[in-house]
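Trainee: Everything below, folded, please.
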Amino acid sequence: MKATSLILISLAVIATVNACTDTNATAGAGGTCFCNAGYYGTSTDVTPSGSCTKCPTGTNSVAATASGTLVSSCTCNDTNASLKGDNSGCQCKANFYGTPNAVSGGATGCSACPTGTTSPAGTAAVTSCACNDTNASLKGDNSGCQCKANFYGTPNAVAGGATGCTACPTGSAAAAGSTAVTSCACNDTNSSLKADNSACVCKANFYGTPNAVAGGATGCTACPTGTTSTAGTTVIGSCACPDTNAALNSATPPVCQCKANFYGTPTASGASGCTACPSGQTAPAGSATNVCKAASTSSTYILPI
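Mentor: All right, here's what the predicted structure looks like:
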């Protein structure tokens, strides 16, 4: 009987020793009270001024095995999230966006940024995922990056790498997402890209210097009626008459006339309408009829001595 009483008294003493007055702590090995799972800090049973503080919303921690555990021991339930800088709660990790799922074991609320983009921790919207290529931006559907307006190519997905988007030639523009230089359209509607795509020139049958400003007056003037020019022509004199024996005159507007030493009416196609003067005869440019005449000559008479 006495033995039984002693055992019961001993168990009561042990229970008293192992009981924690801090309801958020549990006695560990040796009877020391440590904070429970989901809490951090130091039990009031260890330090009167201490406390086992509940982990921030959406986080959890394992049962402590030592005193003085920090809030950083509380990990976010969403694997793609981490504690905010002030430890007040969870935020999506860098290169993710969304709202962390606070429920342990649930689907993540943080989605990875599109390929080739990055974002700082705490990003809530996909539009905050910035393309690594500084000359690129997100597509309209936010599925990835594309070259910005007035650039062309394929964005470089690697941060810090050389851009894969090249600026359109001066005086031309392109819609966002353009992949080839040929998508860069000259701002002057009467001009087009040179064969090497390096700049804008007046189109065939125009002459001048293209206006680089979008919406401005054209700098390329149509060649006179009935004349043609190759792309890139800058002066009216390079507008050629279809009749190879004719050339533009100086009238306003200029028209085709037979060249010097020819006469007739230039043709727009087919055989020339300008006939050559007979050998040794000349005619002024623009002669419509046969006014050819022998070239004037001068003779020298030497007096006899």
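Trainee: going forward, measure contacts and count neighbours with C-alpha atoms only.
Mentor: Will do.
Trainee: helix/strand/coil for residue 111?
Mentor: At residue 111 the chain is in strand, as set by DSSP: H, G, I helix; E, B strand; the rest coil.
Trainee: so who does it touch?
Mentor: 80, 96, 97, 98 (CA atoms under 8 Å, 6 or more residues apart in numbering).
Trainee: If we use 10 Å, what do you get?
Mentor: Residue 111 sits next to 80, 92, 93, 95, 96, 97, 98, 99, 100, 124, 125, 126 when contact means CA atoms under 10 Å, 6 or more residues apart in numbering.
Trainee: Please convert the residues you listed to CSV, extending it with secondary structure, distance to residue 141 and neighbour count.
Mentor: CSV is the format used below for the contacts of residue 111 (DSSP: H, G, I helix; E, B strand; the rest coil; distance: CA to CA, whole Å; neighbours: other CA atoms under 10 Å):
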residue, secondary structure, distance to residue 141, neighbour count
80, coil, 23, 23
92, strand, 21, 30
93, coil, 22, 24
95, coil, 18, 23
96, strand, 17, 28
97, strand, 15, 28
98, strand, 16, 21
99, coil, 20, 20
100, coil, 23, 26
124, coil, 17, 19
125, coil, 13, 15
126, helix, 10, 21
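Trainee: Could you provide the residues you listed in JSON lines, with additional columns for distance to residue 237?
Mentor: Shown next, in JSON lines, are the contacts of residue 111 (distance: CA to CA, whole Å):
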{"residue": "80", "distance to residue 237": "70"}
{"residue": "92", "distance to residue 237": "68"}
{"residue": "93", "distance to residue 237": "67"}
{"residue": "95", "distance to residue 237": "61"}
{"residue": "96", "distance to residue 237": "63"}
{"residue": "97", "distance to residue 237": "63"}
{"residue": "98", "distance to residue 237": "65"}
{"residue": "99", "distance to residue 237": "69"}
{"residue": "100", "distance to residue 237": "72"}
{"residue": "124", "distance to residue 237": "63"}
{"residue": "125", "distance to residue 237": "60"}
{"residue": "126", "distance to residue 237": "58"}
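Trainee: let's see this one next to it:
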Amino acid sequence: MKATSLILISLAVIATVNACTDTNATAGAGGTCFCNAGYYGTSTDVTASGACQKCPTGTNSVAATASGTLVTSCTCNDTNAGLKADNSGCQCKANFYGTPNAVAGGATGCTACPTGTASPAGTAAVTSCACNDTNASLKGDNSGCQCKANFYGTPNAVAGGATGCTACPTGSAAAAGSTAVTSCACNDTNSALKADNSACICKANFYGTPNAVAGGATGCTACPTGSAAAAGSTAVTSCACNDTNSALKADNSACICKANFYGTPNAVAGGATGCTACPTGTTSTAGTTVIGSCACPDTNASLNTATPPVCQCNANFYGTPTTTGASGCTACPSGQTAPAGSATNVCKAASTSSTYILPIVSLLFSLVMLI
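Mentor: Down below sits the predicted model:
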């Protein structure tokens, strides 16, 4: 009987020692009531105004061994998440995105941002992960960073570092994701990048200044037909005729045979010339198309019909045409003639019937008067 009484008394004492008024607390060493696992704060058994409060949804805490544990002792079940600033719940950590998994031990609901990107805590979508390189943006599939449109290179993954994406040369553009400057295409369709890729210039066989504005009228004009120019030409005078014996007209509209040549220029580069030199000793103005326009320097001479033609004195002149200075062709005396090409004085009086008729008429008139 005494033994039974002692046991009951002992159990009552133990129950009294372990009993906590706060149902979310358990008596610890010395009988002090501390908050259970999954709770934080100070039990009402320690402080009348206290209470052990449940950790925010999706978080947990170990059983307290001291009073006054903070809500920050509650850790998110998702290892890639942390408490919000107001401690009201969990959110994905900085540089992660998604919705935290509230179930302890489950797969994370927070995915790391793509390499080279960063995001603030609480980011829900991958599109909020911003590339560290300010001249880069996420690819279409959000798998990583690429240089933005009109830039080229490889984005720098390190935040705060120098950009790895260089702007395309002025007047050119490139699609997002371009890695080389050669992907930058000039906005003017008649222009292309210089050899050093520093700027746009008019293409070969064009001249002018490229229009830097996309969709605008070209600033590069095609060289006149039959002429060509090196890339980068800025003036029409840089367009050289393909026929070496021809040159641009004064108005630069087309190619014509040079002075002292005649014919039609060959428009094909490397082909035989279409402009033939005037016969020796003759000249012609630029643009002459027929041999007959090749003039002898001696104003009293002209070309004959020989092959090749040469200068000869005109009809009613005789002598040897000169190439400079005074004429070498002397005019026949008045009333005399000479055929074209006369080298010596073969001038003679014109042979006509009037030489014989006039005396006869005079004789007949005299006889009539006598009658």
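Trainee: before we move on, back to that, kindly indicate which of the contacts of residue 111 of the first structure lies nearest residue 16 of the first structure.
Mentor: Here the nearest of the contacts of residue 111 of the first structure to residue 16 of the first structure, counting by CA to CA, is residue 100; it sits at 42.3 Å.
Trainee: mind checking what that closest one lines up with in the second structure?
Mentor: Residue 100 of the first structure maps onto residue 100 of the second structure when the alignment is built from sequence alignment.
Trainee: now residue 331 of the second structure: how far from residue 105 of the second structure?
Mentor: According to CA to CA, to the nearest Å, residue 331 of the second structure and residue 105 of the second structure sit 126 Å apart.
Trainee: ok, those two, which is more surrounded?
Mentor: residue 331 (19 against 10; other CA atoms under 10 Å).
Trainee: just the helices in the stretch 1-150 of the first structure please.
Mentor: In the stretch 1-150 of the first structure, the helices defined using DSSP state H, counting those that start in this stretch lie at 2-18.
Trainee: Burial check on residue 182 of the first structure, number of neighbours?
Mentor: Using other CA under 10 Å, residue 182 of the first structure has 13 neighbouring residues.
Trainee: repeat for residue 340 of the second structure
Mentor: Neighbours around residue 340 of the second structure, by other CA under 10 Å: 17.
Trainee: which ones are touching it?
Mentor: Contacts here follow CA under 10 Å, 6+ apart; on that basis residue 340 of the second structure touches 301, 302, 303, 304, 312, 313, 314, 315, 316, 317, 318.
Trainee: what does the second one align to in the first structure?
Mentor: Superposed on the first structure with sequence alignment, residue 302 of the second structure falls opposite residue 247.
Trainee: Where does its match sit: helix, strand or coil?
Mentor: Going by three-state DSSP: residue 247 of the first structure is strand.
Trainee: my read: residue 191 of the second structure touches residue 206, true?
Mentor: Yes: look at residue 191 of the second structure against residue 206 with CA atoms under 10 Å: they come within range, at 8.3 Å.
Trainee: what touches both of the two?
Mentor: Contacts common to residue 191 of the second structure and residue 206, judged by CA under 10 Å, 6+ apart, are 219, 220, 221, 231, 232.
Trainee: So which residue is smack in the middle of the first structure?
Mentor: residue 136 (1.9 Å; CA atoms, centre = their mean).
Trainee: who are the neighbours in contact with it?
Mentor: Residues near residue 136 of the first structure by CA under 10 Å, 6+ apart: 116-117, 130, 144-149, 151-157, 163-165, 176-177.
Trainee: what's the answer for residue 236 of the second structure, then?
Mentor: Residue 236 of the second structure makes contact with 205-208, 221-224, 227-229, 248, 251-253 under the criterion CA under 10 Å, 6+ apart.
Trainee: Drop anything exposed from these.
Mentor: If you count burial by 16 or more other CA atoms under 10 Å, the buried members of those come out as 205, 206, 207, 208, 221, 222, 223, 224, 227, 228, 229, 248.
Trainee: got those residues as TSV, with secondary structure and distance to residue 66 of the second structure columns?
Mentor: Output for those, formatted as TSV (DSSP: H, G, I helix; E, B strand; the rest coil; distance: CA to CA, whole Å):
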residue	secondary structure	distance to residue 66 of the second structure
205	coil	88
206	strand	86
207	strand	86
208	strand	84
221	strand	86
222	strand	88
223	coil	91
224	coil	95
227	strand	95
228	strand	92
229	coil	89
248	strand	100
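Trainee: State the pair within the residues you listed that is farthest apart.
Mentor: Largest separation among these by CA to CA: 208 and 248, giving 16.9 Å.
Trainee: Residue 303 of the second structure reaches residue 296, doesn't it?
Mentor: Yes: counting by CA under 10 Å, residue 303 of the second structure sits close enough to residue 296 to count as a contact (7.0 Å).
Trainee: Mutual contacts of the two, please.
Mentor: In terms of CA under 10 Å, 6+ apart, residue 303 of the second structure and residue 296 are both contacted by the residues 279, 282, 310, 311, 312, 313.
Trainee: Can you name the residues that contact the residue mapped onto the fifth one from the first structure?
Mentor: What it means is residue 312 of the second structure. Residue 312 of the second structure maps onto residue 257 in the first structure when the alignment is built from sequence alignment. Applying CA under 10 Å, 6+ apart to residue 257 of the first structure gives the contacts 241, 243, 245-249, 263-267, 273-274, 285-288.
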